[in-house]
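Trainee: Have a look; sequence and predicted model below, questions after that.
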Amino acid sequence: MLSHRSPSPRRRPKGAFLAGVLGAVLALLAGAAGTAAAAPPPAGERLKPGTAYMGAGQRVHGGPAAEDGPSLGALSPTTGVQGIDVSHWQGSINWTSVRNAGIQFAWIKATEGTGYEDARFGANYTGAYHAGVIRGAYHFALPNASGGAVQADFFASNGGAWSRDNLTLPGVLDIEHNPYGAMCYGLSTTQMRTWINDFHTAYKARTGRDVVIYTTASWWNTCTGNWTGMYSKSPLWVAHWTSSASPTIPSGFPTWTVWQYTSTGSVPGVSGNVDRNKFNGSRDRLLALANNTP
């Protein structure tokens, strides 16, 4: 009669056993490292597709214009209503520590182009919400990859939606120096204006909100030709890394709503450097922006 007992396992050589234990330990360490912050490539080095982040174009192009300025870190104006912006590069974030450090708002990378979704968007978006940080999503634009409406739909379907819950900001169109190639993505100023307007129109149709525009003065002035067509539609989030009392803003915008004043800030709960931002107004006005109220 056949036996239904499993055969006895073969005794593994001692060396093989130790190698297996070592492999398991290394795998655990690799998994833990995956949740930690990873340093972006050095300034001037190209990024891999899908890995761009706010200000990436300025670093890749080595600070293309003096008006954008170098990142001045601790010299920057850390008063007023403070915020940060993050992506997968910051790794795992302790959002409770972030909020306890006085950070009131955050924008979080959700998408890029037409097919990239940030690996840490879900964790960051829900973590910020539960910590009481007023948060929103941003889309890194690739105008050479598709039309603006296509990317707006992709963004709205993958994190860029909006709800009036006192903790959700309108989505952001991050449009800046191309970290992968030609500064203006190969588009003429007329084509770029059309692309931005199409993105705005499609995003508003999906969410009911005007998209916030993140850019620099040098990029906007060069690639849109000092366009004034968005000043009455979109709040401006300007990147100008400086210790000045106010940023240089693109032609065509009367004022700034958010100012990214450094790329080398530090905040408890976030590993490594993080972009620091200032809202142009009180917390009540920040809540008005979040809730779409006058």
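Mentor: On my side now, so go ahead.

Trainee: only C-alpha atoms for contact and neighbour calcs from this point on.
Mentor: Noted.

Trainee: any idea how far stretch 92-111 is from the chain center?
Mentor: 12 Å (CA atoms, centre = their mean, to the nearest Å).

Trainee: residue contacts, the closest residue to Arg276 other than its chain neighbours?
Mentor: Nearest in space to Arg276, with sequence neighbours left out and distances taken as CA to CA, 6 or more residues apart in numbering, is Ile84 at 4.8 Å. Residues near Ile84 by CA atoms under 8 Å, 6 or more residues apart in numbering: Ile103, Phe105, Ala106, Trp107, Val274, Asp275, Arg276, Asn277.

Trainee: And Ile84, how close does it get to Ala27?
Mentor: Look at Ile84 and Ala27: by CA to CA, to the nearest Å, they are 32 Å apart.

Trainee: before we move on, what about Tyr129?
Mentor: Separation of Tyr129 from Ala27 (CA to CA) stands at 32 Å.

Trainee: Which stretches in the stretch 151-294 of the chain count as strands?
Mentor: Here the stretch 151-294 of the chain has its strands, by DSSP state E, counting those that start in this stretch, at 172-174, 212-215, 236-239, 258-265, 274-279.

Trainee: Put this next to the first one:
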Amino acid sequence: MTDYGIDVSHWNPVNDWNAVRGNGITYCSFKLTEGTGYTDRTSGPRVPAARLAGVVPGGYHFARPGNADAQADHFASHLRQNNLHTNGSLAPMLDMEAAELRGTANDFVPRFIARLRAATGVHKVLVYANLDWFTHVLNPGKWADDGVLLWIARYNGNPGNPGWTHPKLALHQHTQTGTVPGIGGSVDRNATIGQFALSHLTINGGNAPAPQPVPPTPTPPTPPTDTEIYTVRAGDTLSAIAARYGTTVGALAALNGISNPNRIYAGQKIRIRGGTAGGQRYQVRSGDTLSGIAAKFGTTVAALASRNNIANPNRIQAGQWLTIP
């Protein structure tokens, strides 16, 4: 059974944790710290409220270039302050996405984990990154021991199925524009993967399930003829690239597995178009209309109805999956 959760920072106003829990959300990772000096002051007061509503809380640290030991100590201090180092809490998470860490990431991660374990006594640690990092930067074989689980960001609209596999891959952040009752605006939504469950993600919870055989990697399909790749230059922004090619920031981020549209780096390869036709999927939520979905993805009601064999565009239902043309 898939377990659903969220991760939040000061950008996400939470008004009603009981409503959040009522939406099937069972866990939440709160941003606590960043680098060696930043603390998200909104998280502390919200942790007890989440726990009281039955949402399992945990904390995460956004890694920056610099001293890994000092960052781990900073994070550990706030885990203890918020009782997020205790049994039953969601395991602490290390967020690896700062472009400046790409060249040293596989040295930073194990050092941070070792120091965090020494400072908190917590053995289980989650390591979060997007698809690009897991395929081109991070080497879990170097540092993912029996206490490390992986958390991937890939916004493909298919919860629990990120399209990338690893024996320790336990969580999938499948959207950054999710909606949850009790939370104002968009929020990151997450789902457990395969045999992993919430119990495997908590401190002193169950052991991770035995790794399943990984099927052979299929030969990648030939890219569509309209595929175009853009190499990011110094000073580029994703919004400027989107405007130049007549697309949207959301479409580029989804197509390229970019978790933070504000962070791209010179030399990065951005797919502008191609590979999405008939492939991106969206699950209808309560209150959705076909016209609203069409506007969100830059298409038309007629195109959506035709692609999904919808006879009456005024009748769609929550939970229904749509393929975006």
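Mentor: Done, it's in. Just so it is clear, the model here is predicted, and its values are computed rather than measured.

Trainee: Need the TM-score from the superposition.
Mentor: Between these two chains, after superposing, the TM-score reads 0.62 (TM-score structural alignment, normalised by the length of the first structure); 200 aligned residues with a CA RMSD of 2.2 Å.

Trainee: rewinding a little: the residue nearest to Arg276 of the first structure belongs to a strand, doesn't it?
Mentor: Yes: per DSSP: H, G, I helix; E, B strand; the rest coil, Ile84 of the first structure lies within a strand segment.

Trainee: residue in the second structure matching it?
Mentor: By TM-score structural alignment, Ile84 of the first structure lines up with Ile6 in the second structure.

Trainee: okay, which residue is most central for the first structure?
Mentor: Most central in the first structure under CA atoms, centre = their mean is Lys109, positioned 3.6 Å from the mean C-alpha point.

Trainee: quick revisit: tabulate the strands of the stretch 151-294 of the first structure in a markdown table, adding columns for mean neighbour count.
Mentor: A markdown table is the format used below for the strands of the stretch 151-294 of the first structure (neighbours: other CA atoms under 10 Å):
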| stretch | mean neighbour count |
| --- | --- |
| strand 172-174 | 26 |
| strand 212-215 | 24 |
| strand 236-239 | 26 |
| strand 258-265 | 24 |
| strand 274-279 | 23 |
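
Trainee: want to throw the ones you listed into JSON lines with distance to Asn166 of the first structure?
Mentor: Shown next, in JSON lines, are those (distance: least, CA to CA, whole Å):
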{"stretch": "strand 172-174", "distance to Asn166 of the first structure": "17"}
{"stretch": "strand 212-215", "distance to Asn166 of the first structure": "17"}
{"stretch": "strand 236-239", "distance to Asn166 of the first structure": "20"}
{"stretch": "strand 258-265", "distance to Asn166 of the first structure": "18"}
{"stretch": "strand 274-279", "distance to Asn166 of the first structure": "16"}
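
Trainee: Ok, which of those comes nearest Lys14 of the first structure?
Mentor: Comparison of the strands of the stretch 151-294 of the first structure against Lys14 of the first structure by CA to CA identifies strand 274-279 as nearest, at 47.1 Å.

Trainee: matching residues in the second structure for the closest one?
Mentor: Under TM-score structural alignment, the match for strand 274-279 of the first structure is residues 187-192.

Trainee: hmm, who's touching that stretch?
Mentor: Residues outside stretch 187-192 of the second structure that contact it (CA under 8 Å, 6+ apart): 2-8, 12, 159-160, 170-180, 198.

Trainee: hmm, 6 Å instead?
Mentor: Residues from elsewhere that reach stretch 187-192 of the second structure, judged by CA atoms under 6 Å, 6 or more residues apart in numbering: 2-7, 159-160, 170-178.

Trainee: By how much does that stretch deviate from the first structure on average?
Mentor: Here the mean offset of stretch 187-192 of the second structure against the first structure after fitting is 0.7 Å, by mean CA distance after the TM-score superposition for the first structure.

Trainee: Give me the distance from that stretch to the chain's centre.
Mentor: Relative to its parent chain, stretch 187-192 of the second structure has a centroid offset of 6 Å by CA atoms, centre = their mean.

Trainee: ditto for stretch 132-144 of the first structure
Mentor: Remark: stretch 132-144 of the first structure is offset 6 Å from the chain centroid, using CA atoms, centre = their mean.

Trainee: hang on, the earlier thing: and which of the contacts of Ile84 of the first structure is nearest Ile213 of the first structure?
Mentor: Trp107 (12.2 Å).

Trainee: I'd say that closest one and Asp85 touch.
Mentor: Yes: counting by CA atoms under 6 Å, Trp107 of the first structure does reach Asp85; the two are 4.8 Å apart.

Trainee: Check which helices and strands the longest helix that the second structure contains sits against.
Mentor: Secondary structure of the second structure per DSSP state H: the longest helix is helix 105-120. With contacts taken as 3 or more CA pairs under 6 Å, 6 or more residues apart in numbering; DSSP states H and E, helix 105-120 of the second structure sits against helix 68-81.

Trainee: packing partners for the helix it packs on?
Mentor: helix 105-120.

Trainee: Can you tell me what sits against the helix it packs on?
Mentor: Ala68, Asp69, Ala72, His123, Trp143.
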